[in-house]
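Student: here are the coordinates; sequence isn't available:
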């Protein structure tokens, strides 16, 4: 039978990240959140800890770990703050891993050492203003100028994480590069370095949550990059990113579990401190049952992502399992954030309490990297419906 107990190495990592989140992130992140400011110093320290290199080989400066190690780190960070967690998740799952999985050796040598060290960040440009869940409707186009051997890119991308920081090095974008024999769009992936002429980053969004993370719309106006910046095979960009999203959904599930568990932590603490009718509110069965339900949800969602991560490590096809765990964990996060806010009463509506951030941060987990509706579509298709 499966054994979900952590190895000594994984447990040591979890404890290390838990202490970092508690001692370094928690005391200051509320201020960054209120100012909608990116926490560069926290990111720098995560880089020193090796967190950006967790699932990458030592030949590129990585830690030689696995995807499960990344998931554990994401859970512990999100237990305190999701902006920091999503910065790490997007930098690895969406930024560096496509280059690691599909890049040429030259591309890997050029970009990965800077990305796995946390010195630079990379972003993943898939979503467009007119096409959200319909990623196959990509309108951004790239034509190969044979005279100069360059791709010329025109279009825009929306809601792109880590795309406009001072340390963002590149964005990998999907673009229509032609037509397939059966008349469908040929979609390829192309690396666009930051600062390339014609590539502009719009001002950051005013967001409901994840307020200390970096999110922008991107515009490409006759952007020229070398033909060698093609990532993977021409015409395989969409398929490559679908594989990337399957893996990323496991990571988002881990982040969701962290938020859900953080809601339990804060609610238990508050229930012991807050008095009403002459006693701690934690003495009342209504509060006890609500927190018990929250803990049960977090526990089962954790087991789900542990299972998905172990299958990923074993090389199994995880499309259905990744959709299940992302769907379940994200809905658990929203439910726990709602209940934690209710337990805190009026204080749960105040930004000075972590559950206020948790509530604001939870909803995007049912939207980003595939909406709950998309996850249900995938599950149904995988069942043959």
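Tutor: Right, received. Where do you want to start? It should be emphasised that the depicted structure is a prediction, and the values quoted were computed from it without experimental measurement.
Student: Could you use CA atoms for every contact and neighbour count after this?
Tutor: Will do.
Student: And the biggest helix by length in the chain, what does it pack against?
Tutor: Taking DSSP state H as the criterion, the chain has its longest helix at helix 237-273. With contacts taken as 3 or more CA pairs under 8 Å, 6 or more residues apart in numbering; DSSP states H and E, helix 237-273 sits against helix 67-78, helix 82-89, helix 97-102, strand 185-193, strand 279-280, helix 285-313, helix 319-344, helix 354-362.
Student: Could you pull out the buried residues of the first one?
Tutor: Put plainly, it is helix 67-78. Using 16 or more other CA atoms under 10 Å as the test for burial, helix 67-78 gives 67, 68, 69, 70, 71, 72, 73, 74, 75, 76, 77, 78.
Student: Same list (those residues) but as JSON lines, adding distance to residue 291.
Tutor: Formatted as JSON lines, the buried residues of helix 67-78 follow (distance: CA to CA, whole Å):
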{"residue": "67", "distance to residue 291": "30"}
{"residue": "68", "distance to residue 291": "27"}
{"residue": "69", "distance to residue 291": "28"}
{"residue": "70", "distance to residue 291": "27"}
{"residue": "71", "distance to residue 291": "24"}
{"residue": "72", "distance to residue 291": "23"}
{"residue": "73", "distance to residue 291": "24"}
{"residue": "74", "distance to residue 291": "23"}
{"residue": "75", "distance to residue 291": "19"}
{"residue": "76", "distance to residue 291": "19"}
{"residue": "77", "distance to residue 291": "21"}
{"residue": "78", "distance to residue 291": "19"}
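Student: Among those residues, which one lies nearest to residue 40?
Tutor: Residue 40 lies nearest to residue 77 out of these, by CA to CA, at 15.5 Å.
Student: In which helix or strand does residue 27 reside?
Tutor: Using DSSP states H and E, residue 27 maps to neither a helix nor a strand.
Student: Identify the residues contacting the residue of the chain most remote from its centre.
Tutor: Within the chain, residue 278 marks the point farthest from the mean C-alpha position, 43.7 Å out by CA atoms, centre = their mean. Residues near residue 278 by CA atoms under 8 Å, 6 or more residues apart in numbering: none.
Student: how deep is the nearest residue to residue 370 once chain neighbours are set aside tucked in, by neighbour count?
Tutor: Counting by CA to CA, 6 or more residues apart in numbering, residue 133 is the residue found nearest to residue 370 once chain neighbours are left out, at 6.8 Å. Residue 133: 16 surrounding residues under other CA atoms under 10 Å.
Student: and here's the other structure:
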């Protein structure tokens, strides 16, 4: 089942419900998001009111179970929603992707009691999430994180994955100390999914916790001063004796790093979809300009060099879309998709960087000014090559799937 959008993009959708959902998202993007994007990004304004609207519209929990307030949509549909939102404003598309990532640990590894207690508010109650894995000294090497959670009155255990500690509710409180870095929604999130060390060194000593955003001892540093995505706050979070009950531990003790990696496979698909949305927006702007702009007595779209440039841009966008949708369908069918997710994140974000660069070139001097959005698209595209695993890390992941881990 396929349909064409107003910009000529053909969408393959699995149901009438999905078609209606995409139509709703396009209308919200057209009326509520796009008209204010340039002004609010320049001012560094985060559109919290838009996320409240998206939550009321059922768009903050699309891939999760309806029993807990989710939309019950396949990833194939959810990612196309992200693409539409990102095309209107990347801060919004990326924000929805990060929020979805922040819900993953609870939805996938929480107990029935935990999900019933927290997921409805997280998915449809207007709350906004943050995902806390990276640290100042643990970025690509996330397993080296130092933030520590100690069970009150104990040493935090050894981080084993046996029956002891399985699930939550073992009793007692955990006290969390440390610093998380590069946190999207840092300082404004209502809840945080936090990876902290509960045992020895390495991946097996890490556990996952659901921490309220207003927990005593949790503070945010001033937002980072970024070259793009100025409307999306990114900040360090400091945990100074933050206390949470054992009922807020997600999964088994020592399972946190595996939970984090599982979430990132899905999160990378979200970044890929956002990158395609950004690339599509840049392509649309370049085509519209090329048709209207006249030089030497005719539209610049008549010149072969520019026509070929536009053709290459369109090919990159379409190829990226096909790649992220193939990965999404594998996920929906329960097949392994980690390698495809890494490929999609790598290709789509590199494509977005190239397409936005070319869009600036099409507009010439105007493309370098803030009077047109393509200079903003270019600055935003650079960020997508870095977040949720740099593109160099994606190549490591892909290579491991092909030839195995590196020799030591």
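Tutor: Arrived safely. Nothing here was measured: the structure is a model prediction, and the numbers come from that model.
Student: The residue nearest to residue 370 of the first structure matches what in the second structure?
Tutor: Using TM-score structural alignment, the equivalent of residue 133 of the first structure in the second structure is residue 140.
Student: correct me, but its match touches residue 388?
Tutor: No: if you go by CA atoms under 8 Å, residue 140 of the second structure and residue 388 don't touch, sitting 9.0 Å apart.
Student: What residues in the second structure pair up with the longest helix of the first structure?
Tutor: Under the criterion TM-score structural alignment, helix 237-273 of the first structure matches residues 256-292.
Student: Check the mean deviation of the matching stretch from the first structure.
Tutor: Once the two models are superposed, stretch 256-292 of the second structure sits on average 0.7 Å from its counterpart in the first structure (mean CA distance after the TM-score superposition for the first structure).
Student: For the equivalent of residue 23 of the second structure over in the first structure, give its distance to residue 21 of the first structure.
Tutor: Under the alignment (TM-score structural alignment), residue 23 of the second structure pairs with residue 15 in the first structure. Shown here: residue 15 of the first structure relative to residue 21 of the first structure, a distance of 10 Å by CA to CA, to the nearest Å.
Student: Neighbour count: those two, which is higher?
Tutor: Counting neighbours by other CA under 10 Å for residue 15 of the first structure and for residue 21 shows that residue 21 has the greater number, 23 against 14.
Student: Helix, strand, or coil at that one?
Tutor: helix (DSSP: H, G, I helix; E, B strand; the rest coil).
Student: how far away is it from residue 164 of the first structure?
Tutor: 24 Å.
Student: swap in residue 141 of the first structure?
Tutor: 21 Å.
Student: Of those two, which one has the most company?
Tutor: Neighbours around residue 141 of the first structure and residue 164, counted as other CA under 10 Å, are more numerous at residue 164. The numbers are 25 against 21.
Student: any idea what sits nearest the aligned residue in the second structure for that one, other than its immediate chain neighbours?
Tutor: Aligned by TM-score structural alignment, residue 164 of the first structure pairs with residue 187 of the second structure. Spatial nearest neighbour of residue 187 of the second structure, excluding adjacent residues (CA to CA, 6+ apart): residue 220 at 5.0 Å.
Student: contacting residues for that neighbour?
Tutor: The contact partners of residue 220 of the second structure, taken as CA under 8 Å, 6+ apart, are 186, 187, 235, 236, 237, 238.
Student: what does it align to in the first structure?
Tutor: By TM-score structural alignment, residue 220 of the second structure lines up with residue 201.
Student: Need the counterpart of residue 329 of the first structure in the second structure.
Tutor: Using TM-score structural alignment, residue 329 of the first structure pairs with residue 348 in the second structure.
Student: ok, back up a step: any idea how far residue 240 of the first structure is from the residue farthest from the centre of the first structure?
Tutor: Residue 278 of the first structure is 60 Å from residue 240 of the first structure, by CA to CA.
Student: Quick one: classify the match of residue 164 of the first structure as helix, strand or coil.
Tutor: coil.
Student: Run a quick check on it versus residue 214, I expect a contact.
Tutor: No: using CA under 8 Å, residue 187 of the second structure is not in contact with residue 214; the gap is 9.4 Å.
Student: hang on, the earlier thing: how about the longest helix of the first structure, which residues are buried there?
Tutor: Here helix 237-273 of the first structure shows 237-238, 240-241, 244-268, 270-271 as buried, counting by 16+ other CA under 10 Å.
Student: I'd like to check the angle between that helix and helix 319-344, please.
Tutor: Interaxial angle of helix 237-273 of the first structure relative to helix 319-344 (axes from the mean of the first three to the mean of the last three CA atoms, to 10 degrees): 30 degrees.
Student: just to revisit the earlier point, do I have it right that the residue nearest to residue 370 of the first structure meets residue 368?
Tutor: No: applying CA under 8 Å, one finds residue 133 of the first structure not in contact with residue 368, separated by 9.5 Å.
Student: Show me what residue 190 of the first structure lines up with in the second structure.
Tutor: Per TM-score structural alignment, residue 190 of the first structure is aligned with residue 209.
Student: now swap in residue 65 of the first structure and tell me
Tutor: Under TM-score structural alignment, residue 65 of the first structure pairs with residue 73 in the second structure.
Student: Do you have the helices of the stretch 101-250 of the second structure handy? List them.
Tutor: 112-124 (DSSP state H, counting those that start in this stretch).
Student: Strands along that one, start to end?
Tutor: 129-132, 148-151, 173-184, 191-197, 206-212, 218-220, 234-245, 249-250 (DSSP state E, counting those that start in this stretch).
Student: mind putting these in a markdown table, distance to residue 112 of the second structure included?
Tutor: Shown next, in a markdown table, are the strands of the stretch 101-250 of the second structure (distance: least, CA to CA, whole Å):
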| stretch | distance to residue 112 of the second structure |
| --- | --- |
| strand 129-132 | 20 |
| strand 148-151 | 23 |
| strand 173-184 | 20 |
| strand 191-197 | 17 |
| strand 206-212 | 15 |
| strand 218-220 | 27 |
| strand 234-245 | 17 |
| strand 249-250 | 11 |
